[in-house]
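Asker: mind looking at a prediction? Sequence and model below.
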Amino acid sequence: MIPLSFAQRRLWFLGELEGPSATYNIPMAIRLKGHLDRAALHQAVRDVVVRHEALRTVFPSVDGQPRQRIRKADSLSLDMPVVPVVETELEETLRGEAAHTFDLSSELPLRAILFEVAADEHVLL
């Protein structure tokens, strides 16, 4: 395991100090209209995670000290659930999901959820 960089140590320290928080989340919602190839979208998101080690890094503690553990690409099970939602509830649902708190010791720092508003309209968060 590798020691944390200064930026990672700061993020870990603040997480320990504040407790679970969505402070550093950077949510992005993208509305997709028309036919959607869900398998291709899932593979594209997975490809980004595989290419970028930072998106595969968790910070478990070893003897009370945080360490980087870069998860192997072939061991990842990156889920992208599809959640039906009606337009009137979409904003509140997105807000709730964007407030997700990550467990830096074991959870990848990226989530992808596909909300199905209609057969030809989706929102990727």
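Answerer: Cool, got the structure.
Asker: rest of the way, CA atoms for contacts and neighbours
Answerer: Noted.
Asker: what's around residue 86, how many residues?
Answerer: Neighbour count of residue 86, defined by other CA atoms under 10 Å: 12.
Asker: presented hereafter is structure B, for comparison with structure A:
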Amino acid sequence: RGMLDRSAWQRSLDRVLARHEALRSVFVAIQGKPRVEVLPPDAGLPIVEHDLRERSDAKAAFLDLCQEEGRTPFDLARGPLIRG
């Protein structure tokens, strides 16, 4: 309840990403050979915000965004393997 502290939220998600190498792993092919690389712990998690507060169709817009996000594949070569 209450206002979201966006800065605290971002720091929390960044720490989760920093703590888990699996979420920072990327899959690349170097000279045709597959390889797993790990992004640095301070890579940070990109956050996309959608402000729907002023929209009369906020619920429908939210559901559309959820469906779109669910259909969006991860870029396994660039990472991270989590979105916020």
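Answerer: Looks like it arrived, so ask away. Everything numeric in this text was worked out from a predicted model, so none of it was measured.
Asker: what does the superposition give as a TM-score?
Answerer: Overlay of the two chains. TM-score (TM-score structural alignment, normalised by the length of structure 2): 0.83; 79 aligned residues with a CA RMSD of 1.3 Å.
Asker: in structure 2, what sits opposite residue 81 of structure 1 in the alignment?
Answerer: Under the alignment (TM-score structural alignment), residue 81 of structure 1 pairs with residue 48 in structure 2.
Asker: who's in contact with the closest residue in space to its match that isn't next to it in sequence?
Answerer: Spatial nearest neighbour of residue 48 of structure 2, chain neighbours left out: residue 84 (6.6 Å); criterion: CA to CA, 6 or more residues apart in numbering. Going by CA atoms under 8 Å, 6 or more residues apart in numbering, residue 84 of structure 2 touches 13, 45, 46, 47, 48.
Asker: which SSE is the first one in?
Answerer: Using DSSP states H and E, residue 13 of structure 2 sits in helix 6-19.
Asker: for structure 1, which segments count as helices?
Answerer: For structure 1, applying DSSP state H gives helices covering 6-18, 38-51, 87-98.
Asker: hang on, the earlier thing: the residue nearest to residue 48 of structure 2 and residue 43 of structure 2, how far apart?
Answerer: 14 Å (CA to CA, to the nearest Å).
Asker: buried ones among the contacts of residue 84 of structure 2?
Answerer: 13, 45 (16 or more other CA atoms under 10 Å).
Asker: ok, the contacts of residue 84 of structure 2 vs residue 65 of structure 2, which is closest?
Answerer: residue 48 (11.1 Å; CA to CA).
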